Each structure stands twice: as structure tokens, then as C-alpha cells.
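Enquirer: Below: sequence and its predicted model.
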Amino acid sequence: MPLTHIALRSGRPESYRMSICDGVHRAMSETFNVPENNDFLIITEHEAANFRYDATYLGVARSDDLVFIQITANNTRNVEQKKALFQRIAQLLSEDPGLRPEDVFISLVEVERENWSLGHGLAQYA
């Protein structure tokens, strides 16, 4: 049950933003066994003054096309699955909408299954 927050600079067309959502969801389906209908992604756009990043941290040359992707998911995946997810997201987003892999910044936040309520105030996975 991933919940994904995607942040980018404002001004991109809807098709660009939807390509990012589609690529991230596809990568999660392929590498994390996320069902097709488990589709919960939020996009926020930010003006330049509200979107800060280091352009060369750890030797990665980032540009203003940088996209932050934060995925909150159950802590049930191993290191190999996580690496596969990161690689697949970067690959798919380089294909469409054409992001450079250097501009794909991913953070995975893992939580226990009982920490979700998907509606009705219930802990569906507890």
C-alpha cells in the first residue's frame, strides 16, 4: 500500500506530470508487486523559491528539472527489491517524460502495516 508524494518545479503540463505518476506506479507494480488498482499518488508543484536542492551533492549533477519522489510503503521489501525499484523508476522516467536519471531523487519511507487507515477509521492491515 504505497502512498507516493511527488514534488517538482511548477510550470510543467499535465501530460508531463501524469507521465511521472504513471512511470512511478508502473515501477512499483513491476518491482514491489503493487496491484494496478493500488494507485495513490500526490503531485505538488513549487515555485523556484520554495524548491531548494544542492546541485552537486554526492557528485550527482542535478538541474531545475529535479523531481523529488517520496514513497511511503510497508517495510516488507528487501534491499534487492528497493534497488530494483529505484533503477526502474529512473529508467521509466528517462523514457517518458524524458527526465535525466540525475534528476530523479527518491526517498523510501517504510512503516509497519498497522500504521495505515485506508478509510472508515479502520486499520485494514492490522
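Expert: Here it is on my side, so go on. Residues are numbered from 1 along each chain as shown.
Enquirer: Every contact and neighbour count from this point should use C-alpha atoms.
Expert: Noted.
Enquirer: And the residue sitting nearest the centre point of the chain, which helix or strand is it part of?
Expert: For the chain, the residue nearest the mean C-alpha position is Ile69 (3.4 Å; C-alpha atoms, centre = their mean). Assigned by DSSP states H and E, Ile69 belongs to strand 67-74.
Enquirer: Following element in sequence after that strand, please.
Expert: helix 79-95.
Enquirer: tell me what that next one is packed against?
Expert: Helix 79-95 sits against helix 14-32, strand 104-111, with contacts defined as 3 or more C-alpha pairs under 8 Å, 6 or more residues apart in numbering; DSSP states H and E.
Enquirer: and those, which is most packed in?
Expert: Across those, averaging neighbours per residue (mean count of other C-alpha atoms under 10 Å) puts helix 14-32 on top, at a mean of 19.
Enquirer: Which other helices and strands does that one contact?
Expert: With contacts defined as 3+ C-alpha pairs under 8 Å, 6+ apart, the packing partners of helix 14-32 are helix 79-95.
Enquirer: Let me know the angle separating the helix it packs on from strand 67-74.
Expert: Per axes from the mean of the first three to the mean of the last three C-alpha atoms, to 10 degrees, the angle that helix 79-95 makes with strand 67-74 is 150 degrees.
Enquirer: In addition, the following structure is provided for comparison:
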Amino acid sequence: MPFVNISLARGKSDQYLAAVSQSVHDALVAELNMKPDDNFQLIHQHDPGEMVFNRGFRGGPRSDDWIVFTIDDDLDRGERAKRGFYQTLVRLLEERAGVRPADVFVIMTVVPPENFSFAGGVIGTDVAAAESLEATAKAPGTRDTYTRAEMVYAVTQLFRNRDRGPILPMLRDDVVLTLPTTLPYGGEFTGPAAFDDFFAKIPGGGAVWKSFDTAVDDVLAADDHVIARLTNTAVLKATGRTVVFQNLWLFGVAAGRITTAQLYADTAATTGGSPG
């Protein structure tokens, strides 16, 4: 996700601005493998005296047509790719807009994905994880491991939207699901099918709860686990009583796959006692 700020002297024609804009975008696509529709730019035009620069420091000679590109990206593309980008950029600018290579100044900054939110208050790591998992789903069997960010996204989707799609490919074939034995539906279950069956419906299959709604408080990850803290609002089928209670899910991780899923809960809520 590159975000491009372009700063230049005021007074350029619309055709010049369009050529500059298209040149930097085409260079990003060609050399840094940006998606063609990933195009976000702001063009800043400055009056005389608002652009202060040395005409000959580390380059030049610079003219009044000095132009600055400040590019924020969520990945470090590497030195080789950046060399290619700089060279392609100055070539396209000269060919299309008549910009002298000596007048082209570029600053590239790596901004972590979590520092982006593209729209709707969604953190950039979730967007990147969703895109990556969507691509994987179109080519099943091509991946054996998943990143921490992808697992956080998958766990969040599991509880927030009851969407099992992202997490199921991450499960190891011998994944173990453990529920407190004090729950009516407690026990230990093995395999992705058992995992999928449990999360496909209300916990216990509707025998305990008339309804069961979950809010995700937070999802945290380390190298060997992912933790989801939840607040649940549920209606007991036996009494019709509404209870609000918190619980925690601990997902064990090894070699980029989920190996275990364990529920930690105050089980008094299921009997109509204090939910804790």
C-alpha cells in the first residue's frame, strides 16, 4: 500500500500534473509490484519561498522545477527494487512531463500495516490478512503455514462474525478442541471437522442457550499462541434468563498452524448462577 505525496511549484498545467501522477504510479507498479488499482496520491503545490532546498547538495543542479515524492509503504521492498523504482521514475517523468532527473527528490518510508486504516476504522493488518487469505483460498493446498497477523484476523472473524472460513485451513489435522468438562457440552474433540461442527452453531447445539451473542474484547498473539478475550450475552433456554459473562479462548500455535483450541470460562453461567 503506497501512499504518495507529491510536492512541486505552483502553476503547472493539468496535463503536467496528470503526467507526473501517472509516472510515479506506473513506476511503483512496474518496479515494486504494486497493484494497478492501489493508487492514492496527494499533490501539494507551493508558492515561491515555500520550497526551500540546496541547488547542489548530493545532486543537482536543481532548478525551480524541483519536485519531491514522499512515499509511505507498508513493506520494505528491498534495495534492489528501490534502485529500479528510482531509475524508472526519473525516466518516465522526463519522457512524459519533461522533468529533469536532477530535479527529482524521493523519500521512501516504511509504515507498519497497523498504522494504516483504509476505511471504516478497519486496521491495515486485517485488510492485508484478508487479502492474503482470499488469495490462498483461490489456490488451496499452496500454503502450509500462516502468519501471526493472519491468525489474529481469522480468530477475530470467527468470534465477531461467526465466519469459520479463514481459520479452518489454519487448523492442523490433529487439532484438539478442549471445553471445560463442567459444561453440558464439555469434553475434548479432535480434528478440523469437530472444530467446525462446534463453531457452526450455538455452543451445545441449542440445548443450553436460546441465543448466544459474542463481542470481541481483544485478540492478542505471540509466537506460540493466540488469545481471544470475549464478552458474551446469552439467554438460558431452561429459564429464559439473560446472562452476561466473559471467557477466554487460547489457541496453541506451532510451525505456523493452529494445534489446539481451549476454552477458559466461568461455567456457573450455564446453570443460572453468577456468571462471574
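Expert: Yes, it's here. Since this is a predicted model, take the numbers as computed values, not measurements.
Enquirer: so which of the helices and strands packed on helix 79-95 of structure 1 comes closest to Ile42 of structure 1?
Expert: helix 14-32 (8.5 Å; C-alpha to C-alpha).
Enquirer: what range in structure 2 does the closest one sit on?
Expert: Mapped onto structure 2 using TM-score structural alignment, helix 14-32 of structure 1 covers residues 14-32.
Enquirer: Please list the residues outside the matching stretch that contact it.
Expert: With C-alpha atoms under 8 Å, 6 or more residues apart in numbering as the test, stretch 14-32 of structure 2 has contacts from 34-36, 39, 41, 77, 81-82, 84-85, 88-89, 92-93, 96-97.
Enquirer: mind redoing it with 7 Å?
Expert: 34-36, 39, 77, 81, 84-85, 88-89, 92-93, 96-97 (C-alpha atoms under 7 Å, 6 or more residues apart in numbering).
Enquirer: of all those residues, which two lie farthest apart?
Expert: Greatest spacing in the contacts of stretch 14-32 of structure 2, by C-alpha to C-alpha: Arg77 and Ala97 (26.4 Å).
Enquirer: the more surrounded of these two?
Expert: The residue with more neighbours, out of Arg77 of structure 2 and Ala97, is Ala97; 16 against 13, by other C-alpha atoms under 10 Å.
Enquirer: measure the more buried one to Asp64 of structure 2 for me?
Expert: Going from Ala97 of structure 2 to Asp64 of structure 2 by C-alpha to C-alpha, to the nearest Å gives 15 Å.
Enquirer: again, but for Ala129 of structure 2
Expert: 43 Å.
Enquirer: okay, the two: which has more neighbours?
Expert: Ala129 (21 against 12).
Enquirer: if I've got this straight, that one is in a helix?
Expert: Yes - assessed with DSSP: H, G, I helix; E, B strand; the rest coil, Ala129 of structure 2 lies in a helix.
Enquirer: Return the residue of structure 1 aligned against it.
Expert: Using TM-score structural alignment, Ala129 of structure 2 pairs with nothing in structure 1.
Enquirer: related to what we said a few turns ago, with distance to Gln124 of structure 1 as added columns, please give the helices and strands packed on helix 79-95 of structure 1 in JSON lines.
Expert: Output for the helices and strands packed on helix 79-95 of structure 1, formatted as JSON lines (distance: least, C-alpha to C-alpha, whole Å):
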{"stretch": "helix 14-32", "distance to Gln124 of structure 1": "19"}
{"stretch": "strand 104-111", "distance to Gln124 of structure 1": "14"}
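Enquirer: still on that earlier bit, in the superposed pair, what's the mean gap between the match of helix 14-32 of structure 1 and structure 1?
Expert: Mean deviation of stretch 14-32 of structure 2 relative to structure 1 after superposition (mean C-alpha distance after the TM-score superposition for structure 1): 0.4 Å.
Enquirer: Distance from the chain centre to that stretch, please.
Expert: On the basis of C-alpha atoms, centre = their mean, to the nearest Å, stretch 14-32 of structure 2 sits 26 Å off its chain's mean C-alpha point.
Enquirer: likewise stretch 60-77 of structure 1?
Expert: That offset, for stretch 60-77 of structure 1, works out to 5 Å (C-alpha atoms, centre = their mean).
Enquirer: Onto which residues of structure 2 does that stretch map?
Expert: Taking TM-score structural alignment, stretch 60-77 of structure 1 hits residues 60-77 over in structure 2.
Enquirer: And Phe3 of structure 2, how far from Asn54 of structure 2?
Expert: In terms of C-alpha to C-alpha, Phe3 of structure 2 sits 26 Å off from Asn54 of structure 2.
Enquirer: who has more neighbours, those two?
Expert: Comparing Phe3 of structure 2 with Asn54 by neighbour count (other C-alpha under 10 Å), the higher total belongs to Phe3, at 16 against 11.
Enquirer: so what's that one up against?
Expert: Contacts of Phe3 of structure 2 by C-alpha under 7 Å, 6+ apart are Phe40, Gln41, Ile71, Asp72, Asp73.
Enquirer: Please tabulate these in CSV and include neighbour count and distance to Arg160 of structure 2 as additional columns.
Expert: As requested, the contacts of Phe3 of structure 2 are exported to CSV (neighbours: other C-alpha atoms under 10 Å; distance: C-alpha to C-alpha, whole Å):
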residue, neighbour count, distance to Arg160 of structure 2
Phe40, 12, 30
Gln41, 16, 33
Ile71, 19, 34
Asp72, 18, 31
Asp73, 18, 29
